[in-house]
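Enquirer: Sequence and predicted structure are below.
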Amino acid sequence: MPTLQDCVQLNCGVQMPLLGLGTYHLHGDELRCSVDAALAAGYRAFDTAAVYGNEPDLGRALRELLPRHGLTRADVFVISKLDPADHGARALDGCLRSVERLGCGAVDLFLLHWPGTAGLDPADPRNAADRTLSWTALEDLHRGGTFRAIGVSNYTPPHLRQLLSACRVPPAVLQTECHPALCQTELRRACGEAGVALQAYSSLGKGTLLRERQVGALARECGRTPAQVLLRWAVQQGVAVLPRSREPRRVRENARVFDFELSAQDMTRLGALDCGRRFCKRDPSCVV
């Protein structure tokens, strides 16, 4: 079972668990069931977003379930993200709507979900201007205590450098697709140099990497599941992960990533799968 020691300290001083539950496409009783299993298995971070449409469901589930597990709101780390449709002048209102929908007080980490504004062409220069306005709103809410930490999602190295050159508060986290088939070497280097923690989504390649021959062979050698091997590859490098599952059994299995270690040779074998493959359809590199 993970413990509070399995955390990364963010550049703002906040501790973020390395393991969190992703909630994309989970709603209602299905989300509640996954959250219940996750709390029992030791998960202490939960990730949502305005565009997922389940912020109220997650907030309700945590309010109902935390006492049943002997926990309080202070024991968990809640993450949400700004709707790209609210980039720019509408960012402050969009942020506050997320806070209200979650209904859990201060949000532990709030991210800009996408570098572009919904409805704008990726090459439109207004994307950059809107990002700047949105980040200012996050900075103000962070300074006021509404957000304990702030960050970005789906930013590329150029997006990150642009933000770092002009911000008052640097991002604490960059959440992006990352797995052995998309190691994000340049982005991870940029984050490391800037003191920004990397948090991975789609660690299992939307299920495709579970069937990868090298992953399966390594899992058999380790006596682990392919999912555990893929998640361990990330957390062993200090990369936080957000696996999602509708099945309580899988939620519990995915938590078992802190009681074994991959050898240097194992890590090299997995890293050799890097081919720049994205399993998420949208590519942020086309956004100016």
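Expert: All right, it came through fine.
Enquirer: contacts, neighbours, all on C-alpha from now
Expert: Will do.
Enquirer: which secondary structure element contains E253?
Expert: Assigned by DSSP states H and E, E253 belongs to helix 248-254.
Enquirer: continuing past that helix, what's the next helix or strand?
Expert: Next along from helix 248-254, by DSSP H and E: helix 264-271.
Enquirer: other SSEs contacting that next one?
Expert: helix 213-222 (3 or more CA pairs under 8 Å, 6 or more residues apart in numbering; DSSP states H and E).
Enquirer: Show me what the helix it packs on is packed up against.
Expert: So helix 213-222, by 3+ CA pairs under 8 Å, 6+ apart, packs with helix 226-235, helix 264-271.
Enquirer: Can you point out the buried residues in that helix?
Expert: For helix 213-222, a neighbour-count test (16 or more other CA atoms under 10 Å) marks Q214, V215, G216, L218, A219, C222 as buried.
Enquirer: Please convert those to a markdown table, extending it with distance to R269.
Expert: Converted to a markdown table, the buried residues of helix 213-222 look like this (distance: CA to CA, whole Å):
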| residue | distance to R269 |
| --- | --- |
| Q214 | 8 |
| V215 | 9 |
| G216 | 12 |
| L218 | 9 |
| A219 | 12 |
| C222 | 13 |
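Enquirer: just to revisit the earlier point, which of the helices and strands packed on helix 213-222 is buried the deepest?
Expert: Of all those, helix 226-235 has the most neighbours on average by mean count of other CA atoms under 10 Å, namely a mean of 24.
Enquirer: between the buried residues of helix 213-222, which is closest to D140?
Expert: Proximity of the buried residues of helix 213-222 to D140 (CA to CA) peaks at V215, which lies at 43.9 Å.
Enquirer: OK, contacts around that closest one?
Expert: V215 sits next to L209, P226, V229, L230, L270 when contact means CA atoms under 8 Å, 6 or more residues apart in numbering.
Enquirer: now do 7 Å
Expert: P226 (CA atoms under 7 Å, 6 or more residues apart in numbering).
Enquirer: can you redo the helices and strands packed on helix 213-222 as CSV with distance to G88?
Expert: Converted to CSV, these look like this (distance: least, CA to CA, whole Å):
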stretch, distance to G88
helix 226-235, 33
helix 264-271, 38
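Enquirer: Second structure for comparison follows:
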Amino acid sequence: MNLQSTTTLSNGVKMPWLGIGVFKVEEGPELVNAVKFAIKNGYRSVDTAAIYENEEGVGQAIREGLAEAGFSREELFVTSKVWNADLGYEATIAAYETSLAKLGLDYLDLYLIHWPVEGKFKDAWRALETLYKAGKIKAIGVSNFQIHHLEELIKDAEIKPMINQVEYHPRITQKELQAFCQDNGIQLEAWSPLMQGQLLDNQVIQEIAQKYGKSVAQIIIRWDLQNGVITIPKSTKEHRIIENASVFDFELSAEEMDLINELNQNLRVGPDPDNFDF
């Protein structure tokens, strides 16, 4: 396994196990440079969203980064997400076209429904199915969906989601959700894998990190990958972007995996998908 290693989604599309996220990175040179650093250092997956308000900068970075690295658009996996205000059939299609224009791309590799807004996500899903069948998106999925949301969606869907991107880190391991996703051919993906920095002083993970000569962040990212979860850690610093990807030269033991799994407290840093207001 290496930084370009991929998993095959249920529809046959290959998605990198590791990518860079740009949540809360504002438009400007810092954003552009972060994405370009990632591409230059071997990343082949970039995750953004309409609500991040940085799709234009991500698009600029992709164009410049690809040109400087000398490889094609087809070698990069780009994800964006439709925001809650645009969850409706026509509104979602329009939102997709807006995101595509801001990114300056001809297609997206993955497009997600950002949150499971009751009464709206089914119409949005129909729009994603339409875009997918028209060849405008390589893969479609959801974000922050719990089991009951997925059950409700799948009940009427023509196409099952290929991805479910959720809050996932050692304090919220979501084992039942992951098992449900596996049973239904849905790949789990982690956002906030480092719990927004709140796990960096955890003693259990620190001791494992010292054993391998790695950082706590590297241990958590490796734990994600060994649990079969795609992960997209965020950083704007080149040395940290490189460090986050330097996780393919060691392997955690079954005992160490269990020690980290046991840190679970079902504790979120983000909103509860069953109780959010935005």
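Expert: Looks like it came in fine. Note that this is a predicted model, so its numbers are computed, not measured.
Enquirer: Any idea what the TM-score is?
Expert: Here the superposed chains carry a TM-score of 0.96, computed using TM-score structural alignment, normalised by the length of structure 2; 274 aligned residues with a CA RMSD of 1.2 Å.
Enquirer: rewinding a little: which strands and helices lie in contact with the helix holding E253 of structure 1?
Expert: In terms of contacts (3 or more CA pairs under 7 Å, 6 or more residues apart in numbering; DSSP states H and E), helix 248-254 of structure 1 is packed against helix 28-41.
Enquirer: And the helix it packs on, how far out from the chain middle?
Expert: 18 Å (CA atoms, centre = their mean, to the nearest Å).
Enquirer: cool, stretch 188-195 of structure 2 as well?
Expert: On CA atoms, centre = their mean, the centre of stretch 188-195 of structure 2 falls 7 Å from the chain's centre.
Enquirer: Near E90 of structure 2, how many other residues are there?
Expert: Neighbour count of E90 of structure 2, defined by other CA atoms under 10 Å: 14.
Enquirer: err, S263 of structure 1, not the other one
Expert: Count around S263 of structure 1 with other CA under 10 Å applied: 9.
Enquirer: That one pairs with which position in structure 2?
Expert: When structure 2 is aligned by TM-score structural alignment, S263 of structure 1 is paired with S253.
Enquirer: how about R148 of structure 1, what's its match in structure 2?
Expert: Applying TM-score structural alignment, one finds that R148 of structure 1 aligns to K138 in structure 2.
Enquirer: isn't there a helix covering its match?
Expert: No: secondary structure of K138 of structure 2 (DSSP: H, G, I helix; E, B strand; the rest coil): strand, not part of a helix.
Enquirer: circling back to that earlier point, G22 of structure 1: which of the helices and strands packed on helix 213-222 of structure 1 is closest?
Expert: When those are compared by CA to CA, helix 226-235 sits nearest G22 of structure 1, at 13.1 Å.
Enquirer: quick one: whatever helix or strand comes next after the closest one to structure 2 mean distance?
Expert: The helix or strand immediately downstream of helix 226-235 of structure 1 is strand 240-241, counting by DSSP H and E. Once the two are superposed, strand 240-241 of structure 1 sits an average of 0.3 Å from its aligned residues in structure 2 (mean CA distance after the TM-score superposition for structure 1).
Enquirer: so which strand or helix has the aligned residue in structure 2 for Q162 of structure 1?
Expert: Here Q162 of structure 1 is matched to E152 in structure 2, going by TM-score structural alignment. Assessed by DSSP H and E, E152 of structure 2 sits inside helix 147-156.
Enquirer: One more: Q182 of structure 2?
Expert: helix 175-183.
Enquirer: whereabouts in structure 1 does that helix align?
Expert: Going by TM-score structural alignment: helix 175-183 of structure 2 matches residues 185-193.
Enquirer: Contact partners for A49 of structure 1?
Expert: E55, S80, K81, L82.
Enquirer: Secondary structure added to those residues, as CSV?
Expert: Shown next, in CSV, are the contacts of A49 of structure 1 (three-state DSSP):
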residue, secondary structure
E55, helix
S80, strand
K81, strand
L82, strand
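Enquirer: Closest to A194 of structure 1 out of these?
Expert: For the contacts of A49 of structure 1, with A194 of structure 1 as the reference and CA to CA as the criterion, the closest is K81, at 21.3 Å.
Enquirer: And the closest one, how close does it get to A91 of structure 1?
Expert: 11 Å (CA to CA, to the nearest Å).
Enquirer: ok, and the closest non-adjacent residue to the aligned partner of Q15 of structure 1 in structure 2?
Expert: Taking TM-score structural alignment, the alignment pairs Q15 of structure 1 with K14 from structure 2. Closest residue to K14 of structure 2 apart from its sequence neighbours, by CA to CA, 6 or more residues apart in numbering: T8 at 4.4 Å.
Enquirer: re the thing from before, and the helix holding E152 of structure 2, which residues are buried?
Expert: Quick answer for helix 147-156 of structure 2 (16+ other CA under 10 Å): H149, L150, L153, I154.
Enquirer: can you tell me which residue in structure 2 aligns to L174 of structure 1?
Expert: By TM-score structural alignment, L174 of structure 1 lines up with N164.
Enquirer: Would you verify that L188 of structure 2 is located in a strand?
Expert: Yes: applying three-state DSSP, one finds L188 of structure 2 inside a strand.
Enquirer: From the rest of the structure, what touches the biggest helix by length in structure 1?
Expert: What stands out as the longest helix in structure 1, according to DSSP state H, is helix 126-143. Residues from elsewhere that reach helix 126-143 of structure 1 (CA under 7 Å, 6+ apart): 87-89, 91-92, 115-117, 147-150, 169, 288.
Enquirer: one step back: contacts for the helix holding Q182 of structure 2 next, please.
Expert: Outside helix 175-183 of structure 2, the residues that reach it (CA under 7 Å, 6+ apart) are Q146, I147, Q187, L188.
Enquirer: change it to 8 Å
Expert: Applying CA under 8 Å, 6+ apart, the external contacts of helix 175-183 of structure 2 come out as Q146, I147, N164, Q187, L188.
Enquirer: Ok, stretch 259-277 of structure 2 next?
Expert: The contact list for stretch 259-277 of structure 2 (CA under 8 Å, 6+ apart) reads 115-116, 144-146, 167, 170-174, 195-196, 204-205, 223.
Enquirer: Mind doing that once more with 7 Å?
Expert: So stretch 259-277 of structure 2 is contacted by P116, N144, F145, P170, R171, I172, T173, M195 (CA under 7 Å, 6+ apart).
Enquirer: next one: stretch 101-113 of structure 2
Expert: The contact list for stretch 101-113 of structure 2 (CA under 7 Å, 6+ apart) reads 55-56, 58-59, 77-82, 100, 136-143.
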